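A.B. asks: could you look at this predicted model? Sequence included:
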Amino acid sequence: MTMIQALRSAMDVMMGRDPRVVVFGQDVGYFGGVFRVTEGLQKKYGSSRCFDAPISEGGIVGAAVGMAAYGLRPVVEIQFADYFYPASDQIVSEAARLRYRSAGDFTAPLTIRMPCGGGIYGGQTHSQSPEALFTHVCGLRTVMPSNPYDAKGLLIAAIECEDPVIFLEPKRLYNGPFDGHHDRPVVPWSQHAMGRVPEGHYTVPLEKAAVFRPGQALTVLTYGTMVWVAEAAARETGIDAEIIDLRSIWPLDLEAIVTSVKKTGRCVVVHEATRTSGFGAELAALVQEHCFYHLEAPIARVTGWDTPYPHAQEWNYFPGPDRVGRAMRQAMEG
C-alpha cells in the first residue's frame, strides 16, 4: 500500500469496527479529500458517517470536541496543516484541556489529521511543518509516520486513544517510494519500510520510537520524510549511522533516544521545520541532559530555514542528503 491507501484502510477498519467513528472535514465526503485519502468512505458508510464540513477549521474542530465529549470518536481532516491556526483555540483551550478541566468526567478522543511539509511547491500557506507548536501543549499527542505500515497502525491507535491526537501526514510520502532526493529515480521500498500492510486491524504503539536503521557510529534523531533523507545520507557517506524514527513526537520515547546516543556517542537531529524553536532544540536539550558524559562531539541540527516557506526554492529549504551528510561527517570528526 501507499501511505494514502494505508491511512484510508485504517479509517475503513475503524469505521467498520466501531459505529462511534465518524470522519469529516473539507471535501472529505463525496470528493474523497484533496489527496483522496478518504475516497470511497462516504459511499461505503453513508453521509452520516463521512461528510463534508464548511470551510471553518474552528467549527470543524469545535464540533469534533463536542462529539468526542459525548461519546463519538471523530476523525477530522484539516486540509493542510497550515490551516490549523483558526482552530488553534479549540485545539489548545478545549480539546487538550477537557480531561483535566472536568476532573476526568469528560475526555476528548478525537483525531485531527493534517497533511504537512513540502514537496508540492505549495509555498508558505500549504507546506508548513508546525509539529513543535503542538508538542508545547499539555494534553495533546503528536504523531508523524514515515511509512505506510506505521501510518495505518498509528492511525488506528490514535482513533482508539482516549486523548486528542494530532496526526501529521508528510505529503512527500503519500504516493509511494522516496529515496531522499527529488531529482533521482524512485527506488523500491525496502521490506522494512514498506512491510506488508495488513488489511485488517492492528496497531503501532503510541509513544514508541523505531530503530529504522541500526548503526554504531552515530545516532540520527528524526521523523516523517526526514527519515528517508537521513537514510540516503547514511548510505551515500558510508557512515554507520543509527536512525531513530520517533514516530510519536510527543509523548516521546526518551528511553530509545538515550539508549542509542549512549551507544554511539554522537547525535545529529534532523527535521524539516524552521530551526529556531523547532522540535530539534528540545531533542538536543534532552540528549545533553541525559547523555552528556557519553558524547564524543557536539550535537548537530539540520533543519529548514528561519524564513517564510519559499515557493520556488523549497527543495533547498528543507534538508537534503547533502546537508545531512555534511553534519554527519562533522559529527564523526568531532
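C.D. replies: The structure has been received and is ready for your questions. Residues are numbered from 1 along each chain as shown.
A.B. asks: contacts, neighbours, all on C-alpha from now
C.D. replies: Will do.
A.B. asks: what comes into contact with the helix or strand harbouring Glu282?
C.D. replies: The secondary structure element spanning Glu282 is helix 279-291 (assigned by DSSP states H and E). Contacts made with helix 279-291 from outside it, assessed by CA atoms under 8 Å, 6 or more residues apart in numbering, are listed as 131-132, 221, 257-258, 261-262, 269-271, 275, 299, 301.
A.B. asks: between which two of the residues you listed is the distance greatest?
C.D. replies: With CA to CA as the measure, no two of the contacts of helix 279-291 lie farther apart than Glu131 and Lys262, at 26.2 Å.
A.B. asks: put this next to the previous one:
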Amino acid sequence: MARMNMIQAINSAMDVAMGRDPKVVVFGEDVGYFGGVFRCTAGLQKKYGKQRCFDAPISEGGILGAAVGMGVYGLRPVVEIQFADYIYPAFDQLVSEAARLRYRSAGGFTAPLTVRTPCGGGIFGGQTHSQSPEAIFTHVCGLTTVMPSNPYDAKGLLLAAIEDDDPVIFFEPKRIYNGPFDGHHDRPLTPWSKHELGEVPEEYYTVPLGKAKILRPGEKVTVIAYGTMVHVCLAAAEESGVDAEVIDLRSLLPLDLDTLVESVKKTGRCVVVHEATKTCGYGAELVSLIQEHCFYHLEAPIERVTGWDTPYPHAYEWDYFPGPKRVAQALKKVLED
C-alpha cells in the first residue's frame, strides 16, 4: 500500500492502465507536457510519449468527437475535460454518438471511452468552475456515471471505467483532490484539505462499477450520498449522535438499488444528500426509487439536503454547500416525524 491523495490515485490508475494496454490513450486540454491543471496526468507524456498522452485544442466537442472515433477504431481513449462546467459543448457527442453507438449498430460497434472531469465547488472557482451536473448524465441511457469519494475507490473505479466497453463519465470532486475532506468543518481552514491520505495499492486492482458501499453501519436512519458529501454525512452522523447508516453510492448509474432498499427497509427512515441544486437533482430519482420499493417500511418522509436552487453563488460558496449542521438537522427531523 502507498499513501496517496485522489490526484495521485487517479494518476496511478492511468499509469497502470497505459502500462497494461497499449490501446489506452490520454488526451485533453493541457494534459500532456503540463500534466493537467490539477496535475492528474503529470509524467504520463514523458513515460509513454506524445502519441499516447497529448494536448488537444480548446474544443470539447472536438475532443469527444475524436474520442468516439478512436473507440470505434479499437482504442480506449481517456479524455480530460478540464472542468465539468466545460462539458456542455461536448454534450451532443456524448448523448447522440457515444451513448447510442452500441444500440444503433446492433452491437457491432462500441465506444469504450472514459471522460474524466473535476466537479463541484470548494476552490472558490465561481460559476464556471464549480458546477455539479451529474444528474444530466444519469438521464442518458448508455452512459455510466461515477463519482468516487476517496483515493482507493478513485483508482479502482477509474481502472474499471477504462476497461468498460461503453462510455463512462467519471466525475472527480475537486474539493477532496488533495486529501480526504474533513467533513466536520462548515468552513475551510484552507482552500485545500491537508488531512490524512488514503492507502492505495500501487499495482492493478478494480472496484466494480454499480456497487455501493456501506461506510458506517446504523439502525435508525439511512443516509445516501456520493463524492464530497460522503465525508459531510459521516461527520454529521458522528456529531449528532444519531445511529445512522451512511452509504456511498460510488456509481450513480448503474445504481446499486438493492443495497439502498435493504438498508431503508431495516432503518425505516432515509436522508439523501448531494451538492447539486435540489430541483431535478439526482436525489429526486433516489427518493422516487426508495418510495417505490420501501413505501410500507418508511416511518417518516424522506429528507433531501442539497445545494440551493440558484446559479452557483461564488461569494456564498460555503453557505451553499450542505454542511454537517444541515445534514444533522435532517437526521433529527426524520427521527422526530
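C.D. replies: Looks like it arrived, so ask away. None of these values were measured; they are calculated from a predicted model.
A.B. asks: gap between the aligned partner of Glu262 of structure 2 in structure 1 and Asp253 of structure 1?
C.D. replies: Alignment note: Glu262 of structure 2 maps to Thr259 in structure 1; criterion TM-score structural alignment. With the distance defined as CA to CA, to the nearest Å, Thr259 of structure 1 ends up 10 Å from Asp253 of structure 1.
A.B. asks: the more surrounded of the two?
C.D. replies: For Thr259 of structure 1 versus Asp253, the count of surrounding residues by other CA atoms under 10 Å is larger for Asp253: 17 against 13.
A.B. asks: quick one: the strands in the stretch 101-250 of structure 2, in order.
C.D. replies: 114-119, 144-146, 168-173, 198-200, 213-216, 221-225, 244-248 (DSSP state E, counting those that start in this stretch).
A.B. asks: tell me what the fourth one is packed against?
C.D. replies: Taking 3 or more CA pairs under 8 Å, 6 or more residues apart in numbering; DSSP states H and E as the contact definition, the neighbouring helices and strands of strand 198-200 of structure 2 are strand 2-4, helix 151-163.
A.B. asks: spit out the contact partners of the residue nearest the centre of structure 1.
C.D. replies: Centroid check for structure 1 by CA atoms, centre = their mean gives Met144 as the closest residue, at 1.4 Å. If a contact means CA under 8 Å, 6+ apart, then Met144 of structure 1 has Ala151, Phe167, Leu168, Glu169, Pro170, Tyr223, Gly224, Arg247, Ser248, Ile249 as its contacts.
A.B. asks: if any of these are buried, give me the PyMOL selection for them.
C.D. replies: Provided next is the PyMOL selection string for whichever of the contacts of Met144 of structure 1 are buried by 16 or more other CA atoms under 10 Å:
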select buried, resi 151+167+168+169+170+223+224+247+248+249
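A.B. asks: contacts for stretch 307-327 of structure 2, please.
C.D. replies: Around stretch 307-327 of structure 2, the neighbours that count as contacts under CA under 8 Å, 6+ apart are 121-122, 124-127, 130-131, 183-187, 229, 232-233, 235-236, 273-279, 305-306.
A.B. asks: Leu173 of structure 1 and Pro145 touch, don't they?
C.D. replies: No: proximity of Leu173 of structure 1 to Pro145 does not meet the contact threshold set by CA atoms under 8 Å, at 9.3 Å.
A.B. asks: between these two, which one's more packed in?
C.D. replies: Just comparing Leu173 of structure 1 and Pro145: by other CA under 10 Å the higher neighbour count belongs to Pro145, 27 against 21.
A.B. asks: what span of structure 2 is the lengthiest helix in structure 1 aligned with?
C.D. replies: In structure 1, with assignment by DSSP state H, the single longest helix is helix 3-17. Against structure 2, the aligned range for helix 3-17 of structure 1 is residues 6-20 (TM-score structural alignment).
A.B. asks: same check on stretch 26-43 of structure 1?
C.D. replies: When stretch 26-43 of structure 1 is aligned against structure 2 using TM-score structural alignment, it corresponds to residues 29-46.
A.B. asks: in that stretch, which residues are buried?
C.D. replies: Going by 16+ other CA under 10 Å, stretch 29-46 of structure 2 has these buried residues: 29-36, 38-45.
A.B. asks: just the ones in helices from these, please.
C.D. replies: Leu44, Gln45.
A.B. asks: residue contacts, the counterpart of Val227 of structure 1 in structure 2?
C.D. replies: Following TM-score structural alignment, the counterpart assigned to Val227 of structure 1 within structure 2 is Val230. Val230 of structure 2 makes contact with Ser149, Ile224, Val246, Ile247, Asp248 under the criterion CA under 8 Å, 6+ apart.
A.B. asks: which one among those gets closest to Leu94 of structure 2?
C.D. replies: Ser149 (24.1 Å).
A.B. asks: picking that back up, map the residue nearest to the centre of structure 1 onto structure 2.
C.D. replies: With the correspondence set by TM-score structural alignment, Met144 of structure 1 lines up against Met147 in structure 2.
A.B. asks: spit out the contact partners of Pro173 of structure 2.
C.D. replies: With contacts defined as CA under 8 Å, 6+ apart, the neighbours of Pro173 of structure 2 are Pro118, Cys119, Gly120, Gly121, Met147, Pro148, Ser149, Gly227, Thr228.
A.B. asks: please pull up the equivalent of the third one in structure 1.
C.D. replies: Using TM-score structural alignment as the criterion, Gly120 of structure 2 maps onto Gly117 of structure 1.
A.B. asks: returning to what we had before: how close does the match of helix 3-17 of structure 1 sit to structure 1?
C.D. replies: Averaged over the aligned pairs, stretch 6-20 of structure 2 sits 0.2 Å from structure 1 after superposition, using mean CA distance after the TM-score superposition for structure 1.
A.B. asks: who touches that stretch?
C.D. replies: With CA under 8 Å, 6+ apart as the contact definition, stretch 6-20 of structure 2 has outside contacts at 24-25, 38-42, 44, 48, 150-152, 154-156, 158-159, 162, 176-179, 200, 202-204.
A.B. asks: circling back: ok, the nearest residue in space to the match of Met144 of structure 1 that is not next to it in sequence - contacts?
C.D. replies: Nearest residue to Met147 of structure 2 in three dimensions, chain neighbours excluded: Phe171, at 4.9 Å (CA to CA, 6 or more residues apart in numbering). Applying CA under 8 Å, 6+ apart, one finds that Phe171 of structure 2 lies in contact with Ala84, Arg116, Thr117, Pro118, Cys119, Glu134, Thr145, Val146, Met147, Pro148.
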